[in-house]
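Fold the following and give me the result.
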Amino acid sequence: MERKLGFGIIGTGSIANFHANCIEKIDNANLLGVYSKSQARANQVAENFNCPVFWDMEKLLSNPNIDIICVCNESGLHSITIDKIAKSGKHVLCEKPLETSIEKIDKIAAIVKSSGIQLGCVFQNRENPEYKKLKSYISKGTLGKILMCQTSINWYRPPSYYQGSWRGTHSLDGGAALINQGIHTIDLMLDIMGDVNEISAFVDTLYHEIEGEDIAVATLKFKSGALGTLSGGTALFPGEPESISVYGTKGNIIFRGGKIVSSSVASIQQELSKLENQSGSGASDPMAITDQFHISVIMDMINAVIFDKTPFISIDQARKPVELINSIYKSKGNRIKIIKT
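Below you'll find the model as predicted:
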């Protein structure tokens, strides 16, 4: 008989509800409790998913039937939260970003190593079959030597998105457009292009009344020698699907809104499916995303716990986009070399 793992969720925002919905769809997963600071949201989760709500995190963590905790609270509280979870001996599946700075992520790494728990981070777009196809084309050399990558996350969020929220604050969001919205596409860019050695960037807040950036641009030099550009924002009405365009000596490929949309390489163009898939973009709506990729991430975490193996997105993988974004924030137009530690 397949082992059924117990889950708890910390946080009751929109992404926590998303996790709860995904857990409900997995046969060998069982949601056993939710911790919340918001009574209204907690009651809604309890009603929708028929599970107990805890106002005391320690009571949730003391439940012996819970194996994995999904961390879905404010980004800047992840390290404190993970420390408490690790001390309870439970495993962690953390929403992106793992934390808001590499210093905090390194502390998490030390906590996880000393406690012996498993920790996975949610970068669900890696599970997109269309993205896997994109990565395969590049790794097989179908585009030839890679010369350049253009990445954009030119999204829009209305002012109401930030009002009365932790979003866009330095203390809890660590910034805004790049570290909250852009990080998923930045993760994909790094996964296919490899590490960045040097950057120069500008970030600014031109529309929203927030502490973090609502617009950013950067130039990148990858370890491979390829060059790149990056743009992102949440002030760019009405919002465009995120995109990664890769150019090689044999042609290019355009990945937009979770799909390969075109290529100048004849063999790739011939393979492009005309059928619409169900993946979605959050260009103007933060919840306009499919749940199938989150389900894959949660199932990978279940297997990591059952078989005692490293989750697909490890701490080292989750650190890379935060390191790049932190460097962009620090640049202020200056060239910064990224030294790998």
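
Every contact and neighbour count from this point should use C-alpha atoms.
OK.

Please enumerate the helices of the chain.
Taking DSSP state H as the criterion, the chain carries its helices at 14-24, 39-49, 57-61, 78-88, 102-115, 129-139, 183-193, 266-271, 292-306, 315-331.

which helices and strands does the first one pack with?
Secondary-structure packing of helix 14-24 (3 or more C-alpha pairs under 8 Å, 6 or more residues apart in numbering; DSSP states H and E): strand 5-10, strand 29-35, helix 39-49, helix 292-306.

got a markdown table for these, with distance to Ser279 and mean neighbour count too?
Below are these laid out as a markdown table (distance: least, C-alpha to C-alpha, whole Å; neighbours: other C-alpha atoms under 10 Å):
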| stretch | distance to Ser279 | mean neighbour count |
| --- | --- | --- |
| strand 5-10 | 25 | 24 |
| strand 29-35 | 23 | 23 |
| helix 39-49 | 24 | 16 |
| helix 292-306 | 8 | 20 |
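
Would you reformat the ones you listed as CSV and include distance to Glu213?
Shown next, in CSV, are the helices and strands packed on helix 14-24 (distance: least, C-alpha to C-alpha, whole Å):
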stretch, distance to Glu213
strand 5-10, 27
strand 29-35, 30
helix 39-49, 28
helix 292-306, 27
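
one step back: among the helices of the chain, which is nearest Gly232?
Nearest to Gly232 among the helices of the chain is helix 183-193; the distance by C-alpha to C-alpha comes to 9.8 Å.

what's next to that closest one, contact-wise?
Helix 183-193 is contacted from outside by 96-97, 123, 125-126, 135, 138-139, 149, 151, 153, 196, 222, 224, 242-244, 320-322, using C-alpha atoms under 8 Å, 6 or more residues apart in numbering.

circling back to that earlier point, got a markdown table for the helices of the chain, with distance to Gly251 too?
Shown next, in a markdown table, are the helices of the chain (distance: least, C-alpha to C-alpha, whole Å):
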| stretch | distance to Gly251 |
| --- | --- |
| helix 14-24 | 38 |
| helix 39-49 | 49 |
| helix 57-61 | 52 |
| helix 78-88 | 42 |
| helix 102-115 | 36 |
| helix 129-139 | 11 |
| helix 183-193 | 16 |
| helix 266-271 | 9 |
| helix 292-306 | 29 |
| helix 315-331 | 27 |
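
Please provide the structure for the following sequence as well, for comparison with the first:
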Amino acid sequence: MKDTPIANLAVIGLGMATKPHLEALAELKGRVNVSGVFNRTHAKAVEVGKTFGFPVFESLDNIANDPNTDGVIIATPPNQRIEIVTKMAKAGKHVLMEKPIERTLDRAQDIVSACENHDITLGIVFQHRFRDGARRLRTLIDQGALGDIALVRAEIPWWRDQSYYDVPGRGTLARDGGGVLISQAIHVLDLMLSLTGPAETVQAFTATSQLHNMETEDFATAGIRFANNAIGSVVATTATYPGEEERLVIDGTKATASLKGGQLTVTWRDGKTENIGDVSGTGGGADPMAFPCDWHRDLIADFASAIRDKHAPCISGREALRVHALIDAMIRSSADGTTTKVAQV
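Predicted structure coming up:
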């Protein structure tokens, strides 16, 4: 007898960001069933359906009305999210959505509220939390092994060729809501906040370098004070050729933890070191999708279990608002040239 799948999920949006989702779902076959795929360009949906052996939906209404679909994975551009989420929430479909939630903090809050009002599970795809090194670091912090967190440094020296921004809408306020902060650095900033707790104030500077022709920022830097009195810094860019792995360093009173790509190195004050994971690709270079699907696989499995067991997923929509609030404060700080409070959401 075959095991009953944990959940039946439909995939909405089949652009570049969907690649690791589709590969992960193929690996999860039997545990998570794909009820179908949908794309506004129907030919793309047919192509993906044939490649992966997934059924194809003709419309969003078909998904909303399908009794065999428990939830949806939404991987559309941010400016298409509210319409889709509202339709699915009203139909009782749970939602796992690519980051960011939406283009602005206010719109992101609207989506979270819509799901909460309809008692819908909302999960957000921040797959960096599912890397082995990140999980080990989470455990060490929970155990108090690093001591009190004193300093935090987040560095995202990524590269995107101009052709990346030549795609219509990419890096614009209207479609994406911003540049490097909301589209790339958001992953590391979310991971940072999940480990440090909320940010309290920020002083930031953002700009567009001469290496890109785009509407929004490809460079951002900031100083941060956290609610726990730790202080930190962020440097994020897509203008560093050829791109390097991102790095998150946490200096505690007992040890320093450095997470570079997927590899965690912990240096204890007595001189001992611990290494977990490896420096795998994370999409920081010319190919934004140059990373494995393992993290997406575990994240989707967690979301499916949350639907079945009726508990919050590892990364809920409500929790994901914290990184939106930080980015919102960074943008406002850069525009005003002032130290800015981060909204507590």
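
TM-score for the pair, please.
Here the superposed chains carry a TM-score of 0.93, computed using TM-score structural alignment, normalised by the length of structure 1; 338 aligned residues with a C-alpha RMSD of 1.9 Å.

so which of the helices and strands packed on helix 14-24 of structure 1 comes closest to Asn252 of structure 1?
Asn252 of structure 1 sits nearest to helix 292-306 of all these, at 26.1 Å, using C-alpha to C-alpha.

quick check: angle from that closest one to strand 5-10?
On the basis of axes from the mean of the first three to the mean of the last three C-alpha atoms, to 10 degrees, helix 292-306 of structure 1 is oriented at 120 degrees to strand 5-10.

Read off where helix 292-306 of structure 1 ends up in structure 2.
Mapping helix 292-306 of structure 1 onto structure 2 (TM-score structural alignment) gives residues 294-308.

any idea how far Val305 of structure 1 is from Gly8 of structure 1?
Separation of Val305 of structure 1 from Gly8 of structure 1 (C-alpha to C-alpha, to the nearest Å): 15 Å.

OK, contacts around the nearest residue to Ile260 of structure 1 once chain neighbours are set aside?
Computed as C-alpha to C-alpha, 6 or more residues apart in numbering, the closest residue to Ile260 of structure 1 that is not its neighbour in sequence is Ile254, at 5.8 Å. Neighbour list for Ile254 of structure 1: Ser243, Ile244, Ser245, Val246, Ile260, Val261, Ser262, Ser263 [criterion: C-alpha under 8 Å, 6+ apart].

per the alignment, the first one corresponds to what in structure 2?
Going back to what we said before, that points to Ser243 of structure 1. Superposed on structure 2 with TM-score structural alignment, Ser243 of structure 1 falls opposite Arg247.

Compute the number of surrounding residues for its match.
18 (other C-alpha atoms under 10 Å).

which residue packs closest to it, ignoring adjacent ones?
Lys260 (4.3 Å).

How about the contacts made by the one you found?
Lys260 of structure 2 sits next to Glu245, Glu246, Arg247, Leu248, Val279 when contact means C-alpha under 8 Å, 6+ apart.

same deal with Ser115 of structure 1?
Applying C-alpha under 8 Å, 6+ apart, one finds that Ser115 of structure 1 lies in contact with Ala86, Lys87, Gly89.

Using neighbour counts, trim the residues you listed to the buried set.
Ala86, Gly89 (16 or more other C-alpha atoms under 10 Å).

Could I get the contacts of Ser115 of structure 1 in a markdown table, plus columns for distance to Ile117 of structure 1?
Formatted as a markdown table, those follow (distance: C-alpha to C-alpha, whole Å):
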| residue | distance to Ile117 of structure 1 |
| --- | --- |
| Ala86 | 7 |
| Lys87 | 9 |
| Gly89 | 7 |
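
circling back to that earlier point, so which of the contacts of Ile254 of structure 1 hold up in structure 2?
On the basis of both residues aligned by TM-score structural alignment, their matches' C-alpha atoms under 8 Å, what survives of the contacts of Ile254 of structure 1 in structure 2 is Ser243, Ile244, Ser245, Val246, Ile260, Val261, Ser262.

I'd like the distance between the nearest residue to the third one once chain neighbours are set aside and Ile339 of structure 1.
For Ser245 of structure 1, the nearest residue in space outside its immediate sequence neighbours is Ile254; the separation is 4.5 Å by C-alpha to C-alpha, 6+ apart. Note on Ile254 of structure 1: its distance to Ile339 of structure 1, by C-alpha to C-alpha, is 30 Å.

Repeat that for Ile146 of structure 1.
Distance of Ile146 of structure 1 to Ile339 of structure 1, computed by C-alpha to C-alpha: 22 Å.

So which of the two has more stuff around it?
Ile146 (22 against 9).
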